[in-house]
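Peer 1: Structure for the following, please:
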Amino acid sequence: RNNQLYVWVDFGPPSITAFNRHVILDRFDGYFNLTMTYRRDSDIYFPFGIMMKIHENLRRNPKSADLQKLMLTKDKEVIWVNDKCLFTKGYGFHLRIVAKLIALGIPLDIYGGCVASQRRTDIDLVRYKFVLVFEDKMHCRDYISKKVWTALEMGTVPVIWGPLRADIAAVLPPNSYLFLEDYQSVVELANHLKYFIQNAESYLEFLKWRIDPQNRQIPKRKLTSLKSITDESYGLCQLCKLLHEDERDELMAGFRPAHRVPSIYHWWYLENTKNCLIPAGSFEMTIN
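Peer 2: Take a look at the predicted model:
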């Protein structure tokens, strides 16, 4: 049917798919009409979180933007929440970072996974100053999982590893997070964490974006229709808006606008980074 749209929807890093099955996607060249993923260059932008929604929640609940009251709740320092038990090299890298931080004197609570002493359901994230957010894969384009967005909304500073720095900077408020790859060593990171843990005024700088909840536009948005798509339109709402615009154009012009993705295989895999596509079992990174 010419008026039937087929949409490619995916919420995991590309390498999560069995690596030897990627190639079958080239059989669908020209088959899909739209892409709908967390990548900003998708036809339909469907991220795990978005600053506009967080800002709107802050406007509805002004008390959550009271930084002094927020600081009074923070009686703990650093937390790592790990939901998985995968002894891959990538997971091993996470464990080595955590173990070294503990050895360097960072007060760190661990929940979930194979090495936790506390149950996943006991978490009160707002009590912590920092949360370690280690993604499953490295440098997957725009892959910023729900853990980052939850931390920001709760008022806890995420220490992020996994995404590209440019992708983080494009969608998160400046000075609202720490980026692991900015540090030359775990020792340097530990010293930085200790400094902010001990200096409340310096730590507050990470939270000041909450008192000025302005909408943050999504840069480099891809327009999916002949009409303009606003920055407030994303996810299912953007898809709905697109379909209604297509129907309106069909009534006026007698035909629907043509949408076509030339190659999902090229767009989803070949246009990603080499680090992202490395199978989890062959991942390796050194730490000092």
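
Peer 1: from here on, contacts and neighbour counts on C-alpha atoms
Peer 2: Noted.

Peer 1: Just the buried positions in the longest helix seen in the chain, please.
Peer 2: Counting by DSSP state H, the longest helix found in the chain is helix 235-253. For helix 235-253, burial by neighbour count (16 or more other Cα atoms under 10 Å) applies to Gly235, Gln238, Leu239, Lys241, Leu242, Glu245, Asp246, Glu247, Asp249.

Peer 1: Quick one: those as CSV, columns for distance to Leu152 too.
Peer 2: Below are the buried residues of helix 235-253 laid out as CSV (distance: Cα to Cα, whole Å):
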residue, distance to Leu152
Gly235, 20
Gln238, 24
Leu239, 26
Lys241, 28
Leu242, 30
Glu245, 34
Asp246, 36
Glu247, 38
Asp249, 40
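
Peer 1: Now do the SS call for the residue nearest the centre of the chain.
Peer 2: Centrality entry for the chain: nearest residue to the mean C-alpha point is Ile144, 1.3 Å, by Cα atoms, centre = their mean. Following DSSP: H, G, I helix; E, B strand; the rest coil, Ile144 is assigned to coil.

Peer 1: doesn't Ala169 make contact with it?
Peer 2: No - using Cα atoms under 8 Å as the test, Ile144 is too far from Ala169 to be in contact (11.1 Å).

Peer 1: where exactly do the helices run in the chain?
Peer 2: For the chain, the helices defined by DSSP H occupy 51-60, 67-72, 89-103, 146-154, 165-171, 186-198, 200-204, 235-253, 264, 274-277.

Peer 1: contacts for the second one?
Peer 2: Spelled out, that is helix 67-72. Outside helix 67-72, the residues that touch it by Cα atoms under 8 Å, 6 or more residues apart in numbering are Ser64, Val126, Gly155, Leu204, Leu207, Lys208, Ile211.

Peer 1: Which pair of those residues spans the longest distance?
Peer 2: Maximum pairwise distance in these, criterion Cα to Cα, is 16.7 Å, between Val126 and Ile211.

Peer 1: Proceed likewise with the subsequent sequence, for comparison:
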Amino acid sequence: MTRGLFNPKPLVFDKCDFKNCKITTDMQQLSTSEAVIFLHDSFSSLPKKPNGQVWIFATLESPYFTINRFKTDQLKRKFNWTMSYRKDSEGFSPYALLRKHVQSPVKNYTSIYLNKTKNVAWVVSRCRTPSKREAYVKELSKYIDVDIYGKCGKPCSFKEDCKTHLSETHRFYLSFENSLCKDYMSEKILRIYNNNINFLPIVRGAPNAGDYLPQKTFISTSDFESPRKLAAFLHMLGSNETRYISYLKEKDKYFDTVNGCLRVGICDICHRLNYRKQYSKTINLTKWLWENQCHMPNDIHT
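Peer 2: Here you go, the predicted model:
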């Protein structure tokens, strides 16, 4: 059973190892369901938990934007499993899974490169963040041009196709997350792997981004001691046609297949329900959210 999670109608289990699970949002079945999935912002209080029922905590947000939704005492010894972007979740639901094209797109990469007249673009709506990305960009802007759009910058006249159009004139895009947490990689990074988008992502977020992204398809701020050193590398790469195009071609070999949806992990949940005795546990959710997960930036000084 789900509560405030997603529309169950398109969810089927025909591609799962086990096909005997069913999802419902019928609240009349809350006390009789074998398991209940709670989205992190779908409840202000918890119902009485029947004996033997599995409670699953689901979120695609980082701990910074999850923990302030409810009281801490609600989280102690209530939940059994988790469903999130984290690899250690019982229902692993990454924002995206990059797949490789059978055949790489055919593009005139020289023309794409020569049409670019600007360096860095950024579309952003949250102006103050735990990752202090806004401070990083302020420092970066001292050494390379950065055009900022969205609520924290100037309006983008292209609306929904903003990034696509910006990629025609800009060489790089700031795929900066609001939090620096393990496994936390949202659409800010992964949608740049749309083949209609012709610039390179500069990644700042999960310290283990390399576990998800193919090498030579992105630039990571963690590889540079400071924004100044990153800017120097961007100037070098952006002025080298051969090397820049090699990055862009490599990026275009991949595409995003998920687009941020919790239902990806539903097969994992169904599997565990069929073997639930092997996965029996109760978790301290506050500890699970925070322990060894997030860090503050160490490459900027504010």
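
Peer 1: Spatially, which residue comes closest to the residue nearest to the centre of structure 1, not counting chain neighbours?
Peer 2: Among residues not flanking Ile144 of structure 1 along the chain, Pro163 sits closest, at 6.3 Å (Cα to Cα, 6 or more residues apart in numbering).

Peer 1: and the counterpart of the one you found in structure 2, how many residues sit next to it?
Peer 2: Aligned counterpart of Pro163 of structure 1 in structure 2: Ala206 (TM-score structural alignment). Counted with other Cα atoms under 10 Å, residues neighbouring Ala206 of structure 2 total 24.

Peer 1: ok, now how distant is the spatially closest residue to Gly235 of structure 1 that is not a sequence neighbour from Val159 of structure 1?
Peer 2: Residue nearest to Gly235 of structure 1 in three dimensions, not counting chain neighbours: Phe46, with 4.2 Å by Cα to Cα, 6+ apart. The gap separating Phe46 of structure 1 from Val159 of structure 1 is 23 Å, by Cα to Cα, to the nearest Å.

Peer 1: In terms of neighbours, single out the busier of these two.
Peer 2: Using other Cα under 10 Å, the more surrounded residue of Phe46 of structure 1 and Val159 is Phe46, with 24 against 21.

Peer 1: Distance check, the counterpart of that one in structure 2 against Tyr254 of structure 2.
Peer 2: Using TM-score structural alignment, the partner of Phe46 of structure 1 in structure 2 is Ser93. Ser93 of structure 2 is 19 Å from Tyr254 of structure 2, where distance means Cα to Cα.

Peer 1: again with Phe79 of structure 2
Peer 2: For Phe79 of structure 2 relative to Tyr254 of structure 2 (Cα to Cα), the value is 36 Å.

Peer 1: so Asp109 of structure 1 makes contact with Ala99?
Peer 2: No - judged on Cα under 8 Å, Asp109 of structure 1 makes no contact with Ala99 at a distance of 11.4 Å.

Peer 1: In terms of packing, which of these two has more residues around it?
Peer 2: Neighbour comparison, Asp109 of structure 1 and Ala99: the larger count goes to Asp109, with 19 against 13 (by other Cα under 10 Å).

Peer 1: Grab the nearest non-local neighbour of that one.
Peer 2: Ile79 (4.7 Å).

Peer 1: Tell me the counterpart of that neighbour in structure 2.
Peer 2: Here Ile79 of structure 1 is matched to Ala121 in structure 2, going by TM-score structural alignment.

Peer 1: With Thr37 of structure 1 instead?
Peer 2: Match for Thr37 of structure 1 (TM-score structural alignment): Ser84.

Peer 1: count of neighbours near that match?
Peer 2: Applying the criterion other Cα under 10 Å, we find 27 residues in the vicinity of Ser84 of structure 2.

Peer 1: Tell me which residues touch it, please.
Peer 2: Contacts of Ser84 of structure 2 (Cα under 8 Å, 6+ apart): Ala58, Thr59, Leu60, Gly91, Phe92, Ser93, Pro94, Leu262, Gly265.

Peer 1: Now that the first one has come up, it's in contact with Val36, right?
Peer 2: The reference is to Ala58 of structure 2. No - contact criterion Cα under 8 Å: Ala58 of structure 2 and Val36 do not qualify, at 10.2 Å.

Peer 1: Quick one, which of the helices of structure 1 gets closest to Arg120 of structure 1.
Peer 2: Short answer: helix 146-154, nearest of the helices of structure 1 by Cα to Cα, at 13.6 Å.

Peer 1: Please work out which residues outside the closest one touch it.
Peer 2: Phe48, Gly49, Ile50, Ile54, Leu125, Val126, Val131, Val133, Val157, Pro158, Ile160, Ser176.

Peer 1: how about those in a markdown table, adding distance to Ala190 of structure 1 and neighbour count?
Peer 2: Listed next are the contacts of helix 146-154 of structure 1 as a markdown table, based on distance: Cα to Cα, whole Å; neighbours: other Cα atoms under 10 Å:
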| residue | distance to Ala190 of structure 1 | neighbour count |
| --- | --- | --- |
| Phe48 | 29 | 17 |
| Gly49 | 28 | 18 |
| Ile50 | 29 | 19 |
| Ile54 | 29 | 20 |
| Leu125 | 20 | 19 |
| Val126 | 21 | 21 |
| Val131 | 13 | 25 |
| Val133 | 15 | 26 |
| Val157 | 15 | 25 |
| Pro158 | 14 | 25 |
| Ile160 | 14 | 22 |
| Ser176 | 18 | 20 |
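
Peer 1: quick one: which of those sit in strands?
Peer 2: Counting by DSSP state E, those place Val131, Val133, Val157, Pro158, Ile160 in strands.
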